[in-house]
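Trainee: predicted model and sequence below, questions to follow.
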Amino acid sequence: MYGDTGAAAGRIRHEHLSAVLRLTPMAMVANMGNASLILWSFKDSLTPGLFSWWAVMMTLASLSLLSWFRFRNRSSTKVSCRAIRRSTLHAGVLALAWGCLPVVWFADAGHSQQVAITALFTGMMGAGAFVLGALPLASMAYVAVFAASALWALARAGEPQFIAFALLVLLYAFMVLVGGISYWRKATALILARNEAVRHEQMLAVVLQDFEQRATDALWEIDTEGRLQQPSARLAKLLHTAPDTLRGLSLVPWLEQHTLSGSGDLAQALAKGVPFHNVAVVIEQGGQQCHLALQGKPLFDELGQHSGWRGVVSDRTAIEQAQQLLQRQAHTDSLTQLANRLSLHAAIEQQLRVKPHSGALLLLDLDHFKTINDSLGHSVGDTLLTCVAERLLQHAPPHSLVARLGGDEFAILLHHNDTGADTTEAQALASRLVTALSRPYQIKERRLRVGASVGIALIDGEVTHVDELLVRADIALYDAKAHGRGRAAEYTHALRERTRRRAEVEEGLRQAVRRDELSLHWQPKVDLSTWKITGTEALLRWESPQLGKVSPGEFIPVAEQEGMMDLIGLWALRHACECARNQLKGVRVAVNVSPVQLADPEFVSLVQSVLESTGLPADRLELEITESVFIEDTEAALKQLHALHALGIHVALDDFGTGYSSLSYLCRFPFSTLKIDRSFVQEAMERPEALAVVQHIAQLARSLKMRTVCEGVETPEQLAMVIGAGIDEAQGYLLSAPKPLEFFNSFTEDWNTQQAPLEYLPE
């Protein structure tokens, strides 16, 4: 402390010196009084020396008082080592002044005077050591001087009894020194502890201030009566009121008046008398809701008596708002703001629990939306979906749920009070929606049209699960789309049976190639001018061990939709080429090609590979395509066809006349054959205009150097009509049904070209 120049030591020195100076006035008054008593005890034998001593004592006491007066107005909280040394020197000088008294006058003094000197001298030594206890060096110097002068005086007196007094003085001085040092240590420890407490208090104040300013939390404290104690500005802000209003306010009653919920939970938590956490309270002030979470613990005084509560209140408004936003986003479609699939599932579950015999689900799918989305861009597609959502909301009944399930698929859940009205109301709504959604949409400068197909599934008591209802609606929607789109269909058990059958066909078809269940049947094409069999068409057949014979009209669409057509088509092409190379010499083999196959960029390479592996000349292979191959990507389809034509392969346009733009395709690709659809053959027998169409097709084909084939010739009258119309070839059940290879070969061997068509023509 005496040598440390640090700020902390300076403050400790200031505390010690202040402790001494606080007692200085009383100590100096005692010095002046005791010196005066000594002077009074020598009034009968007063000498100039004693008077001078008294004057010195008065001067030293006065100077000490002056120093005290000056020090008390100092603003500094630190004291230098030099100031402590000056205080030590001052204590030593004062002790020397007192020490002169017994050294000079004790031996020659009278008995009463010696008693006075002894009593006052001993008292001053003890009192001085106590006053200077905070300054250990000053105290030691003071006591040492006093003890030395006392021993000198007793020794100089030369009386035997004073030897005992000297021992007592030594013991007294030692005890005074030990007590002074102990007092100094305790005082220093107390100062250090107090300074540390102040530092912690300041740190805590800073932390609390920062906590109040920066955190979303605030401290609260109430007494045993529930009144708020020292409410902070932050707490007032959280409670949306003024700090002065909160001071002394009963917390729970105030919350009961200003909260939407939670005040009762807080009252119960306080009543239990144990710490609590996350008690939620919702306050509404000024039209705004504030979500708070309180935690607290009971307070106890030094006697263990309950004295109130203290805790933290947290502002959870932002968290609650974020959770509500996430909840809305989780149950809302981000594009259309309709309910999403999750919300629809929850609503259906609720409906099945509450009214399992009432309600309906409408599943909607936009027709040709993909074409608009791909050609005009996703931004236009998104805008169109938003417009569709608005129309659905306009036409949906009140209290129904409109949802977007994803892509261009929507749903409406209807709630009914009368079970008997479910079918009628659902069908009527579906009809209105089909009409409304088919009206044009004005999106910027574009006027767009899309249609909609609707599947209806009733909640009729048989449905017990959400997925079951969705499956039923999906089955109905599939049926609506399969029968021309732009219409509504209601789920029936017959539809379910067809769906089950389709699933069985799909499952069996996946194993058909591997199990060698597929086969080819052959139907001849007959040249009507020479009556020769010039070609044959390979027709795919499937006989399943489980399903029996499955017609191509049933399993080929399934294969195309489920991505199995590439494998099945490649098998059919390879098998047909092998048969043409080995058993069907002299005739051209026609193989149907699916649009799915032609869309494969590797299709031309696959055909070339099959021709090379089977050894079949390219000009003996004819690939039959329909106009549907041009719907998705006309340029890509034409590129594939030109590549096939370059290999020497013949390409026939099947079902000619059923499309809306057949003539444009004829101008852009040199087809070898036009196959007239069987519908024209049938209608030509009844309608003259249909016959005229067939005749014009024959003339058009001849001008384009293409051959014509009429399919579906089943009666002699139809054959006569076909011949009269100028058609080149005929194909149909009148001539031959499709046959397995061995039967086809027998048929061709027995074919008599000399009979011409006479036996097939009507008499």
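Mentor: That came through, no problem.
Trainee: going forward, measure contacts and count neighbours with C-alpha atoms only.
Mentor: Fine.
Trainee: which residue is the nearest non-sequential neighbour of residue 35?
Mentor: The shortest distance from residue 35 to any non-neighbouring residue, by Cα to Cα, 6 or more residues apart in numbering, is to residue 54 (6.0 Å).
Trainee: distance check, that neighbour against residue 60.
Mentor: Separation of residue 54 from residue 60 (Cα to Cα, to the nearest Å): 10 Å.
Trainee: presented hereafter is structure B, for comparison with structure A:
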Amino acid sequence: MGGITVRWQAQEIIDELLSESEPDSQWTRTQLRELVAAHPDSPEQALLEHLTATTALTNAPDNGAPGIQADQPLQAPAPVPFTRRSRNRIEAVLGDKMLMTAFQPVRRIPAGHVIGVEALTRFVSDDGASADHWFSEAQSVGLGTDLEIAALHRALTAAQAVPEHLFIALNLTPATCMDPRIQGLLEHSQLAMDRIVIELNGNVPADQYASLTAALAPLRGRGLRIAVDGAGAGFTSMDQVLALHPDIIKLGRKFIDGIENSEWQRLRAAAMGELARHIGAVLAAQGVETQEELAAVTDLEMAAAQGYLLGRPTVHPLDWNAWTQSESEAAPSGS
């Protein structure tokens, strides 16, 4: 059922893209038609390769796409102004639902088995802009919450194909968590509430602690868990942890990078680990990319980790199931 759902979503998006007539997207349509022809029975594979190619445009020299100079390094997207074009772009995504969900595995350490997945949004765009850029653009034109909710709806649909014993981590900003639509979406998602983790994306203003806690209380009472960033500046992250009483405290890539060589980072992680134990939460590492980083977070007794070293994001249900199938096949009898 999960494969059928993803295939239908992929075909819907492909049809929408190929129906456009804008001259600026002619190159993209040509490339997409070639991929569809190469994978006539697998629209999801064609769309995945399209996503990979367009995303690579922001990280590689000119590969023939118009408007990109081979000898000119690409710059990070500039701050997006409030423009009619920006609003039209976001409204087009919302109207045509031109986005998909990838999942990245979260592994228990040191055992290494998959215990959950994080949902990551992938946009079908002509310019290869990152997901963060799309959400920033939506926020700049007053459609940030609408885009988050559209992405959440896609993620909840895709999550039905994830093995039932894995949790699903969903990224939402504090403002979107307080939107009255969120509770209804989660309640009607066909996912058990105790499988859902809301990862708060961004710091919570101190004056919103009470309202955010109240908004999430009914869902947390039914098993929903929340995760917060524990690597904020100064005491901001500790204040947020004490106020929100999360179930999971995450240390992201910027904090994990080089942790094996930084006494300060290890001391900070150890302190956050003590705080986690004090409130009954667990500490998790995000963005683990080397064996040295994995060894360091394991030595610090973090409960879980994710990152390219442990599994890359993928939109394919076969990959999601393979994470657990390979473990069950390798496990000794009776374990």
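Mentor: Cool, got the structure. None of these values were measured; they are calculated from a predicted model.
Trainee: care to give me the TM-score?
Mentor: The pair, once superposed, lands on a TM-score of 0.68 when counted by TM-score structural alignment, normalised by the length of structure 2; 256 aligned residues with a Cα RMSD of 2.8 Å.
Trainee: more crowded one of residue 54 and residue 60 of structure 1?
Mentor: residue 54 (22 against 19; other Cα atoms under 10 Å).
Trainee: please, which helix or strand holds the more buried one?
Mentor: helix 48-71 (DSSP states H and E).
Trainee: and what of residue 327 of structure 2?
Mentor: Using DSSP H and E, residue 327 of structure 2 falls in helix 317-330.
Trainee: average offset between that helix and structure 1?
Mentor: Superposing on structure 1 and averaging over aligned pairs (mean Cα distance after the TM-score superposition for structure 1), helix 317-330 of structure 2 comes out at 4.4 Å.
Trainee: what's next to that helix, contact-wise?
Mentor: The list of residues contacting helix 317-330 of structure 2 from outside it, by Cα atoms under 8 Å, 6 or more residues apart in numbering, reads 2-3, 6, 103, 105, 113-114, 161-163, 314.
Trainee: can you check stretch 258-266 of structure 2 too?
Mentor: 255-256, 292-293, 295-296, 300.
Trainee: in structure 2, which residues correspond to the helix or strand in which residue 257 of structure 1 is found?
Mentor: Using DSSP H and E, residue 257 of structure 1 falls within helix 251-258. Aligned using TM-score structural alignment, helix 251-258 of structure 1 spans no residues in structure 2.
Trainee: helices or strands up against that helix?
Mentor: Where contact means 3 or more Cα pairs under 8 Å, 6 or more residues apart in numbering; DSSP states H and E, helix 251-258 of structure 1 is packed against helix 263-272, strand 276-285.
Trainee: that one: which residues count as buried?
Mentor: 251-252, 255-256, 258 (16 or more other Cα atoms under 10 Å).
Trainee: alignment lookup: residue 134 of structure 2 to structure 1.
Mentor: Under the alignment (TM-score structural alignment), residue 134 of structure 2 maps onto residue 555.
Trainee: got a list of what its match touches?
Mentor: When contacts are counted by Cα under 8 Å, 6+ apart, residue 555 of structure 1 is found next to 505-506, 509.
Trainee: residue 203 of structure 1: which of these is nearest?
Mentor: Minimum distance to residue 203 of structure 1 across the contacts of residue 555 of structure 1 is 77.0 Å, recorded for residue 506 (Cα to Cα).
Trainee: which residues touch residue 229 of structure 2?
Mentor: By Cα under 8 Å, 6+ apart, residue 229 of structure 2 lies in contact with 200-203, 237, 249-252.
Trainee: how do the residues you listed look in structure 1, which are kept?
Mentor: For these, the contacts that persist in structure 1 are 200-202, 249-252, with contact defined as both residues aligned by TM-score structural alignment, their matches' Cα atoms under 8 Å.
Trainee: looking at these, which has the most residues close by?
Mentor: residue 249 (26 neighbours).
Trainee: equivalent range in structure 2 for the helix or strand residue 173 of structure 1 falls within?
Mentor: Residue 173 of structure 1 is part of helix 161-214, with elements assigned from DSSP H and E. Under the alignment (TM-score structural alignment), helix 161-214 of structure 1 falls on nothing in structure 2.
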